[in-house]
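In: Sequence plus the predicted model coming up.
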Amino acid sequence: MERWYGLRKTFLLLLLLIVELSFSQVFFSTVDDLHEIVSNYLSLSEDPIVVAYSIDPEYLGLRNARMACEVPIEGAFVHISEGLLHSKFMVLDEQTVIFGSANFNQPSLEEHINNLIVFHSREIASFFKSIYNWLVYETTPRDHLKTREGEFFLVPISNVEKVFIDTLWKARKYVFICSYAFTDEDIFATLKFLSSEGVRIYIITDKWFESSRLKSLPLETFDVLEVKEPLMHHKFLVVDGKILITGSANFTESGFHKNVEIVFKTSNKEYVESFVEEFERIWRGYFVQGVRF
């Protein structure tokens, strides 16, 4: 009987793991251990592709991964062009993608405020793999991919600034913006007009905002929170609790037009609600990575 209960417990644990690995999930450093999540997925992968501005292979325990990055490391393709390689993603065994605002190093996964989304889709994995091939082998990638999960856009090929602004024009009640860097004047002008029409504008930025030219412009009609510590590295937008745009791109000219970035737009209720909850956690000053700001 005792053995039967032991087998039953093992079976249930395996079932829970299978369920977890079968559905897309959203993770935030405010409530989740991003390093553990990434490590667990990597431990199950035989063929990982890792792309990010900064990668620490030793920290991640990477051995045979294909890597592309901006900050040079041994064994990786190093990106050199006018814009930065600023996207952050992993493709695991051509069926799982880990994507978000976090670089794959210790500070980003353990200290900074970041998010990761895990997709289980061969279609999405193929799109992300094509971006790696574009960087390394100069093959022509698709500029965007539309799926059941939402739509992905590749910068600088897609005009994501237009995607953001077209989405903002749909706002009737409120806009949440959470971005490490916010300097784009067209986005700012759109927000000012929406504010004059009665739309509430809430912005969370990092202390980096102190150096932005927008800081000197009239902000009286916006609700703005500057996070002093830890580093606030999110990049996302929520409109009326109905539409989410997130990814690697900051709200800057470079992020929208020059860097290699990936942006994800969705109306999926679970994704949108997760990011609304994250915005509210930060806004209310909950403990984040062990530090209250």
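Out: Structure received.
In: contacts, neighbours, all on C-alpha from now
Out: Noted.
In: any chance you could map the strands in the stretch 1-150 of the chain?
Out: In the stretch 1-150 of the chain, the segments counted as strands under DSSP state E, counting those that start in this stretch are 25-28, 48-52, 66-69, 77-78, 89-92, 96-100, 115-120, 144-146.
In: want to throw these into CSV with mean neighbour count and distance to T221?
Out: Shown next, in CSV, are these (neighbours: other C-alpha atoms under 10 Å; distance: least, C-alpha to C-alpha, whole Å):
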stretch, mean neighbour count, distance to T221
strand 25-28, 18, 29
strand 48-52, 24, 36
strand 66-69, 22, 40
strand 77-78, 18, 43
strand 89-92, 27, 36
strand 96-100, 27, 30
strand 115-120, 22, 28
strand 144-146, 15, 35
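In: With distance to F236 added, can I get the ones you listed in JSON lines?
Out: Converted to JSON lines, the strands of the stretch 1-150 of the chain look like this (distance: least, C-alpha to C-alpha, whole Å):
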{"stretch": "strand 25-28", "distance to F236": "13"}
{"stretch": "strand 48-52", "distance to F236": "18"}
{"stretch": "strand 66-69", "distance to F236": "22"}
{"stretch": "strand 77-78", "distance to F236": "27"}
{"stretch": "strand 89-92", "distance to F236": "16"}
{"stretch": "strand 96-100", "distance to F236": "10"}
{"stretch": "strand 115-120", "distance to F236": "10"}
{"stretch": "strand 144-146", "distance to F236": "18"}
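In: wait, isn't T221 in contact with E197?
Out: No. T221 is not in contact with E197 according to C-alpha atoms under 8 Å; the separation is 11.0 Å.
In: Check it against this one:
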Amino acid sequence: MPLYCGLVLLCAACDVAPPQAQPTVLPAAGDAAIQVFFTRPQDPDDPGRHTDGVDQYVIAAIENAAISVDIAAYDINLQSVTDALLAAKLRGVLVRVVTDSDNLGRSPIAQLRSVGITVTSDERTALMHDKFIVVDGAIMFTGSWNPTDNDTWRNNNNLLRITAPPIVQNFVVEFAEMLQPAGFGPRSPATTPFASTAVDGVLVETYFSPEDGVAAHILGELRSAQHSVHFMAFSFTRQDFADVLLERVAAGVSVSGVFEERLLSEQGRKVFERLRSAGVAVLADGNRYTMHHKVFVIDATTVVTGSYNFSASAEDSNDENVVILHGPALAGLYETEFDEVWARAARAAVP
């Protein structure tokens, strides 16, 4: 199956397929401050080929942890990550987990608790939907990926590895907030220390929901589009996002997107049909499992990604995290991923 390969500044593609989930690196070889990985769902899934997944990069960081591992994830059931966390705890690393209360019954959670790992949940109807991991206060992973079997092997996901200290610190602060009594939902304080910072020529914005008004920031990016907007949406029910996309279409901007087919329920279908009836190129995804991205790519220079679905609950009640990255090299990698997801959706749409 096709994969991206090579360094961002050295080559855009190559003919020899590298191992599954090989990283694409920004901006050069070595310990780059920002790296991005994409899952490669198998169709159909074959457990016998569950090797070289995106989890390997998280596991490597956990295995090298000397002080702490903090993980905030909606769901955790991937045994490889669970084993790495258990081993870290047993060698004296401080391991802390925050997850959604709906998923506390998972067997891996019981395994973690059995060795004394603290597991905190939100205990709310709304979701603790964040997806980030901080290792030693120095390495941070985020994106659409949960450490689960489905998200690693079957679903389309993206995972960023970031080592820039200001950005990592944003997530250190957010994790600490969730350990406090008022740390979830609308009561969570807006205390992000470095909401906007430059990393190797890439401007990175960090926002948390619901306290940071994420929708307004995304709407601002969409309104700035001059040439193109490409999106991959697990859930897209926000009419205000659709409003702005249609405004940009009227201004001559090319807009196209892929929706997760299973989420085209009543509200999702309304947005899908509204865009399609206005001439926007939209498709239902072609992954028999799940297209789990929550991504906008704007003018091939800006990427919006994270845990935040394009929904009211993501804005108003769930705990979510978003990064907005301004840089053409990084955006180009997400454009390539969009092309892959679009092509798969187009093949599935052919009778």
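Out: Thanks, I have the structure now. No experiment lies behind these values; they were computed from the predicted model shown.
In: More neighbours: which of T221 and E197 of the first structure?
Out: Using other C-alpha atoms under 10 Å as the criterion, T221 of the first structure and E197 rank with T221 on top: 15 against 11.
In: distance of that one from E185 of the first structure?
Out: Noted for T221 of the first structure: a distance of 16 Å to E185 of the first structure, by C-alpha to C-alpha, to the nearest Å.
In: now do E161 of the first structure
Out: The gap separating E161 of the first structure from E185 of the first structure is 11 Å, by C-alpha to C-alpha.
In: okay, the two: which has more neighbours?
Out: Comparing E161 of the first structure with E185 by other C-alpha under 10 Å, the one with more neighbours is E161, at 19 against 14.
In: In the second structure, what residue corresponds to that one?
Out: Here E161 of the first structure is matched to A215 in the second structure, going by TM-score structural alignment.
In: Could you find the closest non-adjacent residue to its match?
Out: Spatial nearest neighbour of A215 of the second structure, chain neighbours left out: E315 (6.5 Å); criterion: C-alpha to C-alpha, 6 or more residues apart in numbering.
In: now do H35 of the first structure
Out: L109 (5.4 Å).
In: Equivalent analysis for L84 of the first structure, please.
Out: The spatial neighbour of L84 of the first structure that comes closest, neighbours along the chain excluded (C-alpha to C-alpha, 6+ apart), is N259 at 4.6 Å.
In: In contact with the one you found, which residues?
Out: Listed by C-alpha atoms under 8 Å, 6 or more residues apart in numbering, the contact set of N259 of the first structure reads E82, G83, L84, L85, H86, V155, P156.
In: what's the farthest-apart pair in the residues you listed?
Out: E82 and V155 (12.9 Å; C-alpha to C-alpha).
In: how much space is there between the equivalent of K215 of the first structure over in the second structure and V304 of the second structure?
Out: Mapped onto the second structure by TM-score structural alignment, K215 of the first structure lines up with R269. Relative to V304 of the second structure, R269 of the second structure is positioned 22 Å away (C-alpha to C-alpha).
In: more neighbours, the two?
Out: More crowded of R269 of the second structure and V304, by other C-alpha under 10 Å: V304, with 25 against 16.
In: State the three-state secondary structure for that one.
Out: strand (DSSP: H, G, I helix; E, B strand; the rest coil).
In: Of the contacts of N259 of the first structure, which ones are shared with the second structure?
Out: Of the contacts of N259 of the first structure, the ones still in contact in the second structure (both residues aligned by TM-score structural alignment, their matches' C-alpha atoms under 8 Å) are G83, L84, L85, H86, V155, P156.
In: Using TSV, please lay out those together with neighbour count.
Out: Output for those, formatted as TSV (neighbours: other C-alpha atoms under 10 Å):
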residue	neighbour count
G83	16
L84	18
L85	23
H86	25
V155	25
P156	18
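In: Please identify which of those is nearest to L135 of the first structure.
Out: L85 (9.0 Å).
In: The closest one corresponds to which position in the second structure?
Out: Following TM-score structural alignment, the counterpart assigned to L85 of the first structure within the second structure is M128.
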